[in-house]
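Colleague: model this:
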Amino acid sequence: MQNAMSVDIEDWFQVGAFETVIDRNGWDGLEHRVEANSDAVLSLFDDAGVKATFFTLGWVAERYPALMRRIADAGHEVASHGWDHARVFTMTPEQFRADIARARKVLEDASGTAVTGYRAPSFSIDKRTPWAHEILAEEGYAYSSSVAPVKHDHYGWPEASRFAFRPVAGAPLIELPVTVAEVAGRKLATGGGFFRLFPGALTHWAVKQVNGQDRPAIFYFHPWEIDAAQPRVVHAPLKSRLRHYSRIPAMAGKLRTLMRRHYWGRVDAVAAREAERMQ
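Modeller: Below is the predicted model of the structure:
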């Protein structure tokens, strides 16, 4: 069973944990580490023989177009993460359409490849945004991976399916929710910070659990999660700092083990197979 490996490309200061303490108008004055960290991720994938999908902010692609080309030239998929990490439920439908159009143009120009996949910042497509999938379908996206079917203080759509579904009647767009483990009737998140903070055995078990149901796992992480030398935001709330910085030094090793134990590929390939399943 081929699972989907994905990376959400954003810099350390663009994360949801710091959105109330770092002014986005000052981003260009901060130390940028996203290019070097993304290159480190490319090296990890190259060593493991894994091809993946890089959901990238248009803001990043505009400043680092050569990085987009390196990602594409290495055989990975370049997909959209929106323009500047604004959550979907903070936008109107018109603003959302403009956001994804702006990001897509920059990503395609920089990478030289077509962008057919989208992931909402902070998994912010949920029951508050019934129009978001409709707009993605109208704009010709093949898939979205924007739903986290869990309950979380920052995001989540716990009522959503754990597995791929068609969110718009009559449209080919499919939604690929990120993988959660189901334990005693509870859904537990397994990617990103959850993978970093909790024992890797939970994610390994979750992958085996969904593969045992003949479904692929959808895994994600961020380049800043392997960067132990990144700046510290000392004025952020303690909870945010604990979430962001804990166990970063262990992350690269855990990723190597995860990639070694399971079979991984690009999200677009997994989406195409799931689409065939639903025909």
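Colleague: C-alpha only now, for contacts and for neighbours.
Modeller: Fine.
Colleague: which SS class is residue 193?
Modeller: helix (DSSP: H, G, I helix; E, B strand; the rest coil).
Colleague: Can you tell me how far the closest residue to it other than its chain neighbours is from residue 225?
Modeller: Distances taken as Cα to Cα, 6 or more residues apart in numbering place residue 243 nearest to residue 193, at 6.9 Å, with adjacent residues excluded. Between residue 243 and residue 225 the computed distance is 11 Å (Cα to Cα, to the nearest Å).
Colleague: circling back to that earlier point, doesn't the residue nearest to residue 193 fall inside a helix?
Modeller: Yes. Residue 243: assigned to a helix according to three-state DSSP.
Colleague: Which residues are in contact with it?
Modeller: Residue 243 makes contact with 17, 193, 197, according to Cα atoms under 8 Å, 6 or more residues apart in numbering.
Colleague: Just to check, the second one is in contact with residue 221?
Modeller: Yes. Contact between residue 193 and residue 221 holds when scored by Cα atoms under 8 Å: they sit 7.4 Å apart.
Colleague: I'd like the structure of this one too, to check against the first:
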Amino acid sequence: MSREGGSIVNALTIDVEDYFQVSALAPHFPKESWNSTPCRVERNVHRILELMHKHEAKGTFFTLGWIAERYPKLVRLIAMEGHEIASHGYGHQRASEQTPEAFLADIQLAKAVLEDIADCEVKGYRAPSFSVGLSNPWAHGVIEAAGYTYSSSVYPVKHDHYGVPDAPRFPYPVGKALVEIPITTVRRLGRNWPVGGGGYFRLLPYPVSAWGIRKVNQEDRRPAIFYFHPWEIDPEQPVVKEASAKTRFRHYVNLERTEDRLARLLQDFSWGRMDEVFLPALQTSV
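Modeller: Modelled structure (predicted):
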């Protein structure tokens, strides 16, 4: 069956963190409580791998070092099935809330942990909550110094917790040996609109996301990037009733619909790894 986008392969990315590590819920799950909080990430990642296998999709798993240390067999399974292992940092602290020195230590540790467990080079990094922006212009230099080849840490949209609305929509150099590959947007009415997944994928009807990816493939002739989290296919996760109404809405809206929507997305478009979708073209253009 012919898929949308023609011959273009898009990049499927998964930010491997558990529900209690989400930045918006941080006040309710201090780091000292993580070791005693029941994890659900293993079951959810296994389900994602099954979906991807069924639809012959490959992807990049931006994995926390904290998760990798506790579930090394899961990380090895991801790599064994042909997916890319990339870094989401070690402790899921926003880059914008760290000093350059602390940030470097965190992402170097994550890279070392992941490479040791998966026995492969880790080329990519994604900052928690897309926390690389105007408030920490030094961040890309630190990511390059840590030995990464690419970053996917910028979302060129306006959002109350992240975003660089004026950033380029497509890959751009941010150092001598580092490229930033931003999350996908469409340009309409003088602004960028998010179509790269996350909460928008759960909140808006599926055809909106499909339309956006199709526009990028057909009009821009570019591959899109889509991201989601393992907890987004888990409607049975514990509900934090103490969180604000806004946080609860953003985190729990349409969790029960996400897995079916993902299956449809994997069926409708072609999906591959970040390193294989973007890096060859970037290297030949240098």
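Colleague: which neighbours do residue 243 and residue 225 of the first structure share?
Modeller: residue 193.
Colleague: so what corresponds to residue 41 of the second structure in the first structure?
Modeller: Under the alignment (TM-score structural alignment), residue 41 of the second structure maps onto residue 34 of the first structure.
Colleague: what ranges do the strands span in the stretch 151-286 of the second structure?
Modeller: Here the stretch 151-286 of the second structure has its strands, by DSSP state E, counting those that start in this stretch, at 172-173, 179-180, 185-188, 191-194, 225-228, 271-272.
Colleague: ok, longest strand in the first structure?
Modeller: Longest strand of the first structure, by residue count under DSSP state E: strand 3-9.
Colleague: mean shift between the next helix or strand after it and the second structure?
Modeller: With elements assigned by DSSP states H and E, the helix or strand that comes after strand 3-9 of the first structure is helix 34-48. Taken over the aligned residues, the distance from helix 34-48 of the first structure to the second structure averages 0.7 Å (mean Cα distance after the TM-score superposition for the first structure).
Colleague: which secondary structure elements does helix 34-48 of the first structure contact?
Modeller: Helix 34-48 of the first structure makes packing contacts with helix 65-73, helix 248-261 when contacts are defined by 3 or more Cα pairs under 8 Å, 6 or more residues apart in numbering; DSSP states H and E.
Colleague: again, only using 10 Å
Modeller: strand 3-9, helix 58-63, helix 65-73, helix 248-261 (3 or more Cα pairs under 10 Å, 6 or more residues apart in numbering; DSSP states H and E).
Colleague: Next, count neighbours for residue 22 of the second structure.
Modeller: Neighbours of residue 22 of the second structure under the rule other Cα atoms under 10 Å: 18.
Colleague: now residue 75 of the first structure
Modeller: 13.
Colleague: What distance do you get for it to residue 274 of the first structure?
Modeller: Distance from residue 75 of the first structure to residue 274 of the first structure, by Cα to Cα: 21 Å.
Colleague: And for residue 110 of the first structure?
Modeller: Taken as Cα to Cα, the span from residue 110 of the first structure to residue 274 of the first structure is 28 Å.
Colleague: out of these two, which sits in the busier spot?
Modeller: Neighbour count, other Cα under 10 Å: between residue 110 of the first structure and residue 274, residue 110 has more, with 22 against 19.
Colleague: Translate residue 233 of the first structure into the numbering of the second structure.
Modeller: Using TM-score structural alignment, residue 233 of the first structure pairs with residue 240 in the second structure.
Colleague: Tell me who's in contact with its match.
Modeller: Listed by Cα atoms under 10 Å, 6 or more residues apart in numbering, the contact partners of residue 240 of the second structure are 20, 25, 28-29, 247-248, 251-252.
Colleague: need the contact list for residue 177 of the second structure.
Modeller: 141, 144-145, 147-150 are the contacts of residue 177 of the second structure under Cα under 10 Å, 6+ apart.
Colleague: Look up how far residue 63 of the first structure lies from the equivalent of it over in the first structure.
Modeller: Counting by TM-score structural alignment, residue 177 of the second structure corresponds to residue 172 in the first structure. Per Cα to Cα, residue 172 of the first structure is found 33 Å from residue 63 of the first structure.
Colleague: Please apply the same query to residue 27 of the first structure.
Modeller: 12 Å.
Colleague: and if you look at residue 10 of the first structure?
Modeller: Residue 10 of the first structure is 12 Å from residue 63 of the first structure, by Cα to Cα.
Colleague: Neighbour count: the two, which is higher?
Modeller: Neighbours were counted for residue 10 of the first structure and for residue 63 using other Cα under 10 Å; residue 10 has more, 27 against 13.
Colleague: still on that earlier bit, could you pull up the contacting residues of the closest residue to the match of residue 41 of the second structure other than its chain neighbours?
Modeller: Spatial nearest neighbour of residue 34 of the first structure, excluding adjacent residues (Cα to Cα, 6+ apart): residue 11 at 4.9 Å. Going by Cα under 10 Å, 6+ apart, residue 11 of the first structure touches 27, 31-35, 37-38, 57, 60, 222-225, 230.
Colleague: Provide a PyMOL selection command restricted to the buried entries of the residues you listed.
Modeller: Buried residues within the contacts of residue 11 of the first structure, by 16 or more other Cα atoms under 10 Å, are selected in PyMOL with:
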select buried, resi 33+34+35+37+38+57+60+222+223+224+225+230
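Colleague: Just the closest of the contacts of residue 11 of the first structure to residue 257 of the first structure, please.
Modeller: Nearest to residue 257 of the first structure among those: residue 225, at 15.7 Å, using Cα to Cα.
Colleague: could you list every residue that touches that closest one?
Modeller: 11-12, 37, 192-193, 196, 244-252.
Colleague: and residue 100 of the second structure, how many residues sit next to it?
Modeller: 17.
Colleague: What are the boundaries of the helices in the stretch 51-200 of the first structure?
Modeller: For the stretch 51-200 of the first structure, applying DSSP state H, counting those that start in this stretch gives helices covering 58-63, 65-73, 93-111, 132-138, 192-197, 200-212.
Colleague: For residue 42 of the first structure, which of those is the nearest?
Modeller: Closest approach to residue 42 of the first structure among those is made by helix 65-73 (7.4 Å; Cα to Cα).
Colleague: which helices and strands does that closest one pack with?
Modeller: Under the contact criterion of 3+ Cα pairs under 10 Å, 6+ apart, helix 65-73 of the first structure touches helix 34-48, strand 53-56, helix 58-63, strand 77-80, helix 93-111.
Colleague: quick one, which of those is packed in tightest?
Modeller: strand 77-80 (a mean of 29; mean count of other Cα atoms under 10 Å).
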